[in-house]
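Peer 1: Take this sequence and fold it.
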Amino acid sequence: MLKDLPLSEHIHQHCNESMERALLAERHPLWARSCPELKDIDFIRLGLLRCISVVDSGRHFLQTNEQIYGQLLPHSTYFKSLKSHRRTSMLEAFEQQSYHLHSETLLSQGIDYIKAFPELDEYTIEAADGNFIDHACHTEKNSKGKVYASGGIYALNLRSGLLIFLCLVTNGTQRHQEIPVLRDHIEKQNKGNNSSQKHLYVYDKAVTDFVWWDRQKRHANYMISMLKENSIATLVESIHFDSRHEINTGVEAYSVYELKFLRNSSSNHSQ
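Peer 2: Coordinates of the predicted model:
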């Protein structure tokens, strides 16, 4: 990466490299297609530009894009592309490679926010949560004439600081709970994951399901959360720690607990 490139060129370079990697990652990607009216790489660039633009709507964005950048794009072409399942698959493949590229760059710069915990080197650690926003004005109503907030689950990589979109909960046409969607995402990930990398999720209390997470240990998936008030955990033993070390600032206790109906499961609890 050249340090003297302007930001726009950095973004353009990153997008091109991510697209090249995405095309090479699959033997015959079904999403690969030539679209002269709106190329995939331009579709991605427009999406990034819209995210950082101060606009009120998609039409406002196209008008601003024409006035500032001199690019005339027919409304029908742009809005139809937003509904394309092929472009959705393309973005998923592109996003994975973009994430890997950013991770490689940060690693080469020595970025590791949890390097003080070498015992976690084998883990991918992500703090995840659902995020919902008002539905789009054109969201189709369901059979009862209702629409809902739309959103998905995002995960923050605690090692690199990169944020990634995990899965869609709802587009606003139906009401869905995020935890069943998260479970489905993890189960799907289990089927296609041949890596020996362990995965540690940090989530709120809603994700607590001792039986389900106990089964996830066979896939090296683990979870950290706050203990629910109605949970009954039995103290196994207290663990000694150096309270004077700066890494333990704010920690009052470090102990192992277990549930009576899950003798083989234990959870660390700190206050």
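
Peer 1: switch to C-alpha atoms for all contacts and neighbour counts from now on
Peer 2: OK.

Peer 1: Just give the nearest non-adjacent residue to Phe132, would you?
Peer 2: In space, and not counting its chain neighbours, Phe132 is closest to Gly151: 4.1 Å by Cα to Cα, 6 or more residues apart in numbering.

Peer 1: cool, and Asp40?
Peer 2: Leaving aside its chain neighbours, Asp40 sits nearest to Arg87 (7.5 Å; criterion: Cα to Cα, 6+ apart).

Peer 1: Now Asp129: which helix or strand?
Peer 2: strand 123-133 (DSSP states H and E).

Peer 1: That strand: what's the following helix or strand?
Peer 2: In N-to-C order, the element after strand 123-133 by DSSP H and E is strand 150-157.

Peer 1: Mind giving me the packing neighbours of the helix or strand that that next one is followed by?
Peer 2: Downstream of strand 150-157, the first helix or strand assigned by DSSP H and E is strand 163-170. Under the contact criterion of 3 or more Cα pairs under 8 Å, 6 or more residues apart in numbering; DSSP states H and E, strand 163-170 touches strand 150-157, helix 178-192.

Peer 1: now the angle between strand 163-170 and the last one, please.
Peer 2: Relative orientation of helix 178-192 with respect to strand 163-170: 120 degrees, computed using axes from the mean of the first three to the mean of the last three Cα atoms, to 10 degrees.

Peer 1: Mind listing what's buried along helix 178-192?
Peer 2: Neighbour-count burial for helix 178-192 flags 178-179, 181-182, 186, 190 (criterion: 16 or more other Cα atoms under 10 Å).

Peer 1: I figured the residue nearest to Phe132 was touching Asp129, is that so?
Peer 2: No: between Gly151 and Asp129 there is no contact under Cα atoms under 8 Å: 10.7 Å.

Peer 1: Now do the strands in the chain.
Peer 2: Per DSSP state E, the chain carries strands over the ranges 123-133, 150-157, 163-170, 198-202, 221-224, 234-238, 254-259, 262-270.

Peer 1: Kindly present those as TSV, with separate columns for distance to Tyr78 and mean neighbour count.
Peer 2: Rendered in TSV, the data for the strands of the chain read as follows (distance: least, Cα to Cα, whole Å; neighbours: other Cα atoms under 10 Å):
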stretch	distance to Tyr78	mean neighbour count
strand 123-133	22	18
strand 150-157	21	19
strand 163-170	22	18
strand 198-202	37	18
strand 221-224	40	19
strand 234-238	58	13
strand 254-259	54	17
strand 262-270	50	13
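
Peer 1: Of the ones you listed, which is nearest Glu17?
Peer 2: Nearest to Glu17, of all these, is strand 163-170, at 18.6 Å by Cα to Cα.

Peer 1: to compare against the first, here's another:
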Amino acid sequence: MSSDVRFTDFKSDKQPTWCPGCGDFGTMNGMMKALANTGNDPDNTFVVAGIGCSGKIGTYMHSYALHGVHGRALPVGAGVKMARPDIEVMVAGGDGDGYSIGSGHFIHAVRRNVDMSYVVMDNRIYGLTKGQASPTSRSDFETSTTPEGPKQPPVNPLALALASGATFIAQSFASDAMRHTEIVEAAIEHDGFGFVNVFSPCVTFNDVDTYDYFRDTLVDLQEEGHDPNDYDDAKDVILDSDKEYQGVIYQDDESVPYGQHQNLGANMSEIPDGAPEDAMDLVREFY
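Peer 2: Got it, this is the predicted structure:
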């Protein structure tokens, strides 16, 4: 890994087609800065993306990448990390991709605790398909398909992660460039599954959860003196529906990644003929 890599080295020559002002620009810039700041470079980085406005992020970043199918980015990322534990794996997605069709994979990726990071661009709407309510939309959020609102409570991805045994849970805001980068850095450096939910406003279809809304309401846990190692405090923050928080909410410093549990220190992308039966048992157990 090179020590003189800049975040611009992670930019590809493809121009993003996101709407001007989309929060995904800030989210992606923070991801690239965090990768560079933690000593990674494009040659040792693999970015996996799903479907939605976030889906092309692997195209816009210069690294190894795979654009997967809807809701299936996490098992692909886990497979890459299991096969190549020596590279940095980052999975990117959106609230529709990750918390709807991908929710089952999310739960199991969390509990397996594979050593990779998962950055979710949460704009509380389906943006790519022109503005339907998403799993994290407010219960009264009016759209063309829910004119009176979904009339069901939004999914709380942080609570879902904590209940599934997460060892790192954080939340950031795409427009707060420095803090967002710091938080993603912490997720990358965590020994285990680093989950970051990012408030990434959709300027075209969501006129409720706007930049101004988050600037006016966000509470920074670092300034509040929050202890992310305190499970009960983390639970209180996650279940507090009256406030929006950013920062590292929970971190288990004793976390042992799945690969370490299984002694997967070698490059598994080349399995020799006549591999021992216990190695094949591991593959069957994982999938």
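
Peer 1: For the two chains, what TM-score is obtained?
Peer 2: The TM-score (TM-score structural alignment, normalised by the length of structure 1) is 0.30; 124 aligned residues with a Cα RMSD of 5.6 Å.

Peer 1: one step back: do I have it right that the residue nearest to Asp40 of structure 1 meets Ile41?
Peer 2: No: Arg87 of structure 1 lies out of contact with Ile41 (Cα under 8 Å); the separation is 10.6 Å.

Peer 1: From Ala92 of structure 2, how far off is His67 of structure 2?
Peer 2: Distance, His67 of structure 2 to Ala92 of structure 2, using Cα to Cα, to the nearest Å: 10 Å.

Peer 1: List the single closest residue to Ser238 of structure 1 in space, sequence neighbours excluded.
Peer 2: In space, not counting the residues next to it along the chain, Ser238 of structure 1 is nearest to Ser255; the distance is 4.2 Å by Cα to Cα, 6+ apart.

Peer 1: Give me the distance between the one you found and Asn268 of structure 1.
Peer 2: Counting by Cα to Cα, the separation of Ser255 of structure 1 from Asn268 of structure 1 is 6 Å.

Peer 1: Same question for Asp214 of structure 1.
Peer 2: With Cα to Cα as the criterion, Asp214 of structure 1 and Asn268 of structure 1 are 15 Å apart.

Peer 1: now for the helix or strand encompassing Tyr245 of structure 2, which elements pack on it?
Peer 2: Take DSSP H and E as the rule and Tyr245 of structure 2 turns out to sit in strand 244-251. Applying 3+ Cα pairs under 8 Å, 6+ apart, one finds that strand 244-251 of structure 2 contacts strand 168-173, helix 177-189, strand 218-220, helix 231-239.

Peer 1: Same question for the third one: list its buried residues.
Peer 2: Yep, that's strand 218-220 of structure 2 we're talking about. For strand 218-220 of structure 2, using 16+ other Cα under 10 Å, the buried residues are Asp220.

Peer 1: Other residues contacting that strand?
Peer 2: Residues from elsewhere that reach strand 218-220 of structure 2 (Cα atoms under 8 Å, 6 or more residues apart in numbering): 243-247.

Peer 1: who wins for neighbours among the residues you listed?
Peer 2: Gly247 (24 neighbours; other Cα atoms under 10 Å).

Peer 1: hang on, isn't it packed against Gln171?
Peer 2: Yes: the criterion here is Cα under 8 Å, and Gly247 of structure 2 meets it with Gln171 at 5.4 Å.

Peer 1: Now do the shared contacts for the two.
Peer 2: By Cα under 8 Å, 6+ apart, the residues touching both Gly247 of structure 2 and Gln171 are Ile183.

Peer 1: re earlier: could you export the contacts of strand 218-220 of structure 2 as JSON lines, including distance to Gly30 of structure 2?
Peer 2: Listed next are those as JSON lines, based on distance: Cα to Cα, whole Å:
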{"residue": "Lys243", "distance to Gly30 of structure 2": "24"}
{"residue": "Glu244", "distance to Gly30 of structure 2": "20"}
{"residue": "Tyr245", "distance to Gly30 of structure 2": "18"}
{"residue": "Gln246", "distance to Gly30 of structure 2": "14"}
{"residue": "Gly247", "distance to Gly30 of structure 2": "14"}
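
Peer 1: In those residues, find the pair that's most separated.
Peer 2: Checking the contacts of strand 218-220 of structure 2 with Cα to Cα, the most distant pair is Lys243 and Gly247, at 13.1 Å.

Peer 1: Tell me how far Ile52 of structure 1 lies from Asn264 of structure 1.
Peer 2: From Ile52 of structure 1 to Asn264 of structure 1 the distance is 49 Å (Cα to Cα).

Peer 1: Is Gly93 of structure 2 in a helix, a strand, or coil?
Peer 2: Here Gly93 of structure 2 is strand, with the state taken from DSSP: H, G, I helix; E, B strand; the rest coil.

Peer 1: Apart from its chain neighbours, what residue comes closest to it?
Peer 2: Using Cα to Cα, 6+ apart, the closest residue to Gly93 of structure 2 is Val120 (4.8 Å).

Peer 1: State the distance from the one you found to Asp24 of structure 2.
Peer 2: Distance from Val120 of structure 2 to Asp24 of structure 2, by Cα to Cα: 10 Å.

Peer 1: same check, this time on Val283 of structure 2
Peer 2: Computed as Cα to Cα, the Val283 of structure 2 to Asp24 of structure 2 distance reads 35 Å.

Peer 1: between the two, who's got more neighbours?
Peer 2: A direct count of neighbours by other Cα under 10 Å for Val283 of structure 2 and Asp24 places Asp24 higher, at 27 against 10.

Peer 1: what ranges do the helices span in the stretch 51-200 of structure 2?
Peer 2: Using DSSP state H, counting those that start in this stretch, the helices of the stretch 51-200 of structure 2 run over 57-60, 73-83, 95-96, 103-112, 157-163, 177-189.

Peer 1: tell me what the second one is packed against?
Peer 2: Okay, so that is helix 73-83 of structure 2. By 3+ Cα pairs under 8 Å, 6+ apart, helix 73-83 of structure 2 packs against strand 45-49, strand 88-94, helix 103-112.
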